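[1] Sequence and computational prediction follow.
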Amino acid sequence: MDDFVGGGPTGIEDVPEVGGGGRKTTTLAVVLLLLLLLSVASLLYQSLTGGPGRKAQFLAVNARCLVCHSEMEALLDRTSVHHPFAQQQCTSCHTTHGQVFEKRAGVAETAAESFRRACGPFIPIAALQTLLDRILGTATTKKWTTTSESKAKYSKDDLTFRVREESKLINTELRLCMTCHGNLGGLWQARYGHPPFIEGHCTNCHDPHASAFKPLLNQEPRQLCVACHPIAKELKMAQVHPPFEVQDCVSCHSPHASDDKVLLRGPQNVVCLACHPTVAPYTQFAVQHPPFQKGDCTGCHEPHAASVKPLLPSTEPGFCYKCHPEIQNAFARSSHHPVGTLIDCTSCHQPHAWHYSKLLLAQGNEMCFTCHGDKRFPYAYTPHNQVEYTSFTGACVNCHVAHGSDYRPLLADEELRLCWTCHPAYVPESKINEYLVAFENPPRTGFRPGLFESEGKDNTEGDLIYPPDFKRDFVRAGKSVNDLYRSIAAGITGTAMPTW
């Protein structure tokens, strides 16, 4: 054991005291270790938080590209970042290209410069390199020049370039996008496509790297569509469809392709009913308006904006006349309902679907009594209320037409001819008050059965039940039905109808 003590050839030599140079080396080692730990900690934190970590990965993988394209680093902080851009090499989409330094003449590139050029502006590494330059004295007076600067700025003695091909994608834009977005391939089977999509110009709408707007849109969604589809005029109309007003185009339209001509996301009625569920029950009603039955909502409504509520292209009744010209002709007659002034088509008809024929809001006389309620009570006590064989209830439309007529008040024919449809036109004078009008079983006879004789003598042995305050007047029948009609019309012989 003694052989190993002391300073002999086989012993352990005394370690010399560390002088000034040793202290400098130790300090440098400590600083480097601390910076290394800081860099590792930073990378670990970024990886765990899932945010800026992608920047570190991007910088590490694409350091060579960033020498010229340093502006791409800032894109990683945007809201929507394309996965290939953040996680893969640039050459997964792009060919190698541009001008690269073959050699640097005149000024030698230091290791520090090479390191800085390769690693770009990643802060921990950049700070480490700057410190190394200062400690080792390797900082140069001439900074490294990026290739984005013009070649003409330098003389042949400074730089020599090797020129590669221009920047290109490794495949056509559409094929390249479909490599990862193959789920969109099925849209090629759709009948209609958005021109940028079917022409393969994905970047007309999307940024291939990163964007502040999801999903990688080139502009704010509200502004992107209107860049090609101006809407300013429609936005100024009296009524604007809410989705259109906020320019949420994709709530109704597919941005890529659809089986619908205007690129709706589904069948028109399905898209509309998604926001208008109160209309959905009408699809189950017995009587359907043909456009509604076909799901053609825009057959009547404007999808974006209109000057007339509810999103109609024009006012009633003119709008309805486009499909119902025969009704327009009826309203042009001398006697007609005040449509277009006091009432509209939808005052009587449901525009989508309803329970009753012709989409009427009420059934039978009840529809008429909606406006003509004053006729409900007296009509119930007239013989005309009992001219129906089956229900023994008369109908307004037996004598009146609904829209327009040449005979007032909305009569289906000239008065006498109209009466003669139920009352024979010729009756022998001796039987003038006895001809049959079969509206009851047993049938009654005469104009006012049981009340008046042809001579005008009051005959009250009839068994009719009269309403309160019913006033009866004598009627001179005359020698013919025409005489009777004329005398009543002239007010000479009283009236055969009750008055209240």
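    Good, I have the coordinates.

[2] Could you use CA atoms for every contact and neighbour count after this?
    Will do.

[3] Leaving out chain neighbours, which residue sits closest to Cys65?
    Closest residue to Cys65 apart from its sequence neighbours, by CA to CA, 6 or more residues apart in numbering: Cys90 at 7.5 Å.

[4] Burial check on that neighbour, number of neighbours?
    Using other CA atoms under 10 Å, Cys90 has 19 neighbouring residues.

[5] so it touches Asn62, yeah?
    Yes: look at Cys90 against Asn62 with CA atoms under 8 Å: they come within range, at 6.5 Å.

[6] Now do the strands in this structure.
    In the chain, the strands defined using DSSP state E lie at 80-81, 99-104, 159-163, 192-193, 210-211, 239-240, 257-258, 287-288, 305-306, 335-336, 353-354, 404-405, 436-437, 444-445.

[7] Would you convert those into a markdown table that also reports distance to Cys297 and mean neighbour count?
    Formatted as a markdown table, the strands of the chain follow (distance: least, CA to CA, whole Å; neighbours: other CA atoms under 10 Å):
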| stretch | distance to Cys297 | mean neighbour count |
| --- | --- | --- |
| strand 80-81 | 36 | 20 |
| strand 99-104 | 59 | 14 |
| strand 159-163 | 60 | 14 |
| strand 192-193 | 20 | 20 |
| strand 210-211 | 36 | 24 |
| strand 239-240 | 16 | 20 |
| strand 257-258 | 18 | 24 |
| strand 287-288 | 13 | 20 |
| strand 305-306 | 14 | 23 |
| strand 335-336 | 30 | 19 |
| strand 353-354 | 13 | 23 |
| strand 404-405 | 29 | 24 |
| strand 436-437 | 50 | 16 |
| strand 444-445 | 53 | 16 |
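
[8] let's bring in a second one:
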Amino acid sequence: MSKQAGSIRKWMLALLAGAAFIGHAYAAKDVVQVGDAVCTRCHDEGEAKPVLSIGQTRHGTMADKNAGTCTSCHGESPTHVSKPSDVTERPKPTVNFGPKSSTPIEERNQVCLNCHQGGQRTHWQTGPHAAANMECTSCHKIHSHEDPVRDRQTQPDVCFACHKEQRAQVMRPNHHPIPERKVVCVDCHNPHGSAGPKLMQRDSVVATCYTCHMEKRGPFVRSHQPVTEDCTICHTPHGSVNDNLLKQRAPFLCQQCHENQSHQQMVPNPEGPVSGAASFATKLIVGRGCLNCHTNIHGTNNPFDDTNSGRALRR
């Protein structure tokens, strides 16, 4: 071997040794959080699952000392880190997530609640999602920097994966602008649990609706009782084939509470009062267009007297 070839060989060996040292140093470096090097030495950028992308989320930022580490969510997992010699397949972490997880759902969710308990998640344990044995990762993408359920453009699609009836309703001619993404699910609902019905953001349906429809709140001299009780008595909030999100069109919706036989406006009959079927037909004709006269359905400021009390008239 010539002197020149020997020099090249020594130079190449030194270069390979330096590369090996750098690679070893990188494998021992905490890539996401302090103490995660034991995980990132295997779960690196070549991992099939995008594990390292958690560094682009609030869970993986090294600037936040309160952010969790790999082991704070998955446990120490000693058998996963160092595979026992008597097994052929590496055991899963102590706490593992996903549809095929061997960890009880309560334990999986508790990992998240250790940091996220309180606030919007105060009522999680008593909510319908917890009762349905749903885990946090059913909706949230923890390692991904893009969490679809937290993005207003994609959030309804995540909810519609389970709530298919509501997906069909928002496609009806009259609907809240959910397909247009001007309104999304969390504007009305708190998926983590609520003290109100139907996971409402407020303690009642009407209080939640009033956050946008403030003109219906009043106060009015005369209030329409269903308005102060529950908006969904008359409206289908996600979508309807009727105008104004009504469950049925007038007069059929109104006649569920207001019997048409009791309408006081009668068609004049020159031959005198009529009775029986003719009287019923006459009243039905008059009561056909309730909103022609009763325009202030949600409440009216008409004075209290014998002629228009509680009639929701415009004057």
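    In hand now; what should we look at? Computed from a prediction, not measured in an experiment: that's the story for all the values here.

[9] where does the TM-score land?
    Overlay of the two chains. TM-score (TM-score structural alignment, normalised by the length of structure 2): 0.65; 271 aligned residues with a CA RMSD of 4.6 Å.

[10] if we can go back for a sec, would you check how far apart the residue nearest to Cys65 of structure 1 and Asp207 of structure 1 are?
    Counting by CA to CA, to the nearest Å, the separation of Cys90 of structure 1 from Asp207 of structure 1 is 15 Å.

[11] Ok, Thr346 of structure 1 next?
    50 Å.

[12] the more surrounded of those two?
    Asp207 (20 against 15).

[13] What's the match for the more buried one in structure 2?
    Mapped onto structure 2 by TM-score structural alignment, Asp207 of structure 1 lines up with Lys141.

[14] Stretch 306-318 of structure 1 aligns to what range in structure 2?
    Using TM-score structural alignment, stretch 306-318 of structure 1 corresponds to residues 240-252 of structure 2.

[15] what about that stretch, start to end distance?
    15 Å.

[16] Same check on stretch 41-59 of structure 1?
    Length of stretch 41-59 of structure 1, first residue to last, CA to CA: 17 Å.

[17] how about that stretch: buried residues?
    42-43, 46-47, 52-59 (16 or more other CA atoms under 10 Å).

[18] Save these as CSV, and put in distance to Glu415 of structure 1 too.
    Below are the buried residues of stretch 41-59 of structure 1 laid out as CSV (distance: CA to CA, whole Å):
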residue, distance to Glu415 of structure 1
Ser42, 100
Leu43, 99
Gln46, 94
Ser47, 94
Pro52, 91
Gly53, 93
Arg54, 91
Lys55, 92
Ala56, 96
Gln57, 95
Phe58, 93
Leu59, 96
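
[19] Farthest-apart pair in those residues, please.
    Spanning the widest gap among the buried residues of stretch 41-59 of structure 1 are Ser42 and Phe58, at 14.7 Å by CA to CA.

[20] From Val32 of structure 2, how far out is the aligned residue in structure 2 for Ala353 of structure 1?
    Taking TM-score structural alignment, Ala353 of structure 1 has Gly299 as its aligned residue in structure 2. Gly299 of structure 2 is 58 Å from Val32 of structure 2, where distance means CA to CA.

[21] do Tyr26 of structure 2 as well
    12 Å.

[22] do Lys283 of structure 2 as well
    Distance of Lys283 of structure 2 to Val32 of structure 2, computed by CA to CA: 75 Å.

[23] residues contacting the alignment partner in structure 1 of His224 of structure 2?
    Residue pairing (TM-score structural alignment): His224 of structure 2 is matched to His289 of structure 1. Applying CA atoms under 8 Å, 6 or more residues apart in numbering to His289 of structure 1 gives the contacts 351-353, 359.

[24] what do you get for Cys70 of structure 2?
    So Cys70 of structure 2 contacts 33, 36, 39 (CA under 8 Å, 6+ apart).

[25] In TSV, list those along with distance to Arg58 of structure 2.
    Below are the contacts of Cys70 of structure 2 laid out as TSV (distance: CA to CA, whole Å):
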residue	distance to Arg58 of structure 2
Gln33	11
Asp36	16
Cys39	19
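
[26] out of the residues you listed, which ones does structure 1 keep as well?
    Of the contacts of Cys70 of structure 2, the ones still in contact in structure 1 (both residues aligned by TM-score structural alignment, their matches' CA atoms under 8 Å) are Cys39.

[27] Identify, from the contacts of Cys70 of structure 2, the entry nearest to Phe252 of structure 2.
    Gln33 (62.8 Å).

[28] Thr61 is in contact with the closest one, correct?
    Yes: under the criterion of CA under 8 Å, Gln33 of structure 2 makes contact with Thr61 at 7.2 Å.

[29] wait, doesn't Val95 of structure 2 sit right on Ser72?
    No: Val95 of structure 2 is beyond contact range of Ser72, at 9.7 Å (criterion: CA under 8 Å).

[30] Neighbour count: those two, which is higher?
    Regarding Val95 of structure 2 and Ser72, a neighbour count based on other CA under 10 Å identifies Val95 as having more, with 19 against 14.

[31] quick one: the helices in the stretch 51-200 of structure 1?
    Secondary structure of the stretch 51-200 of structure 1 by DSSP state H, counting those that start in this stretch: the helices cover 53-61, 63-66, 83-87, 111-119, 123-136, 173-180, 195-198.
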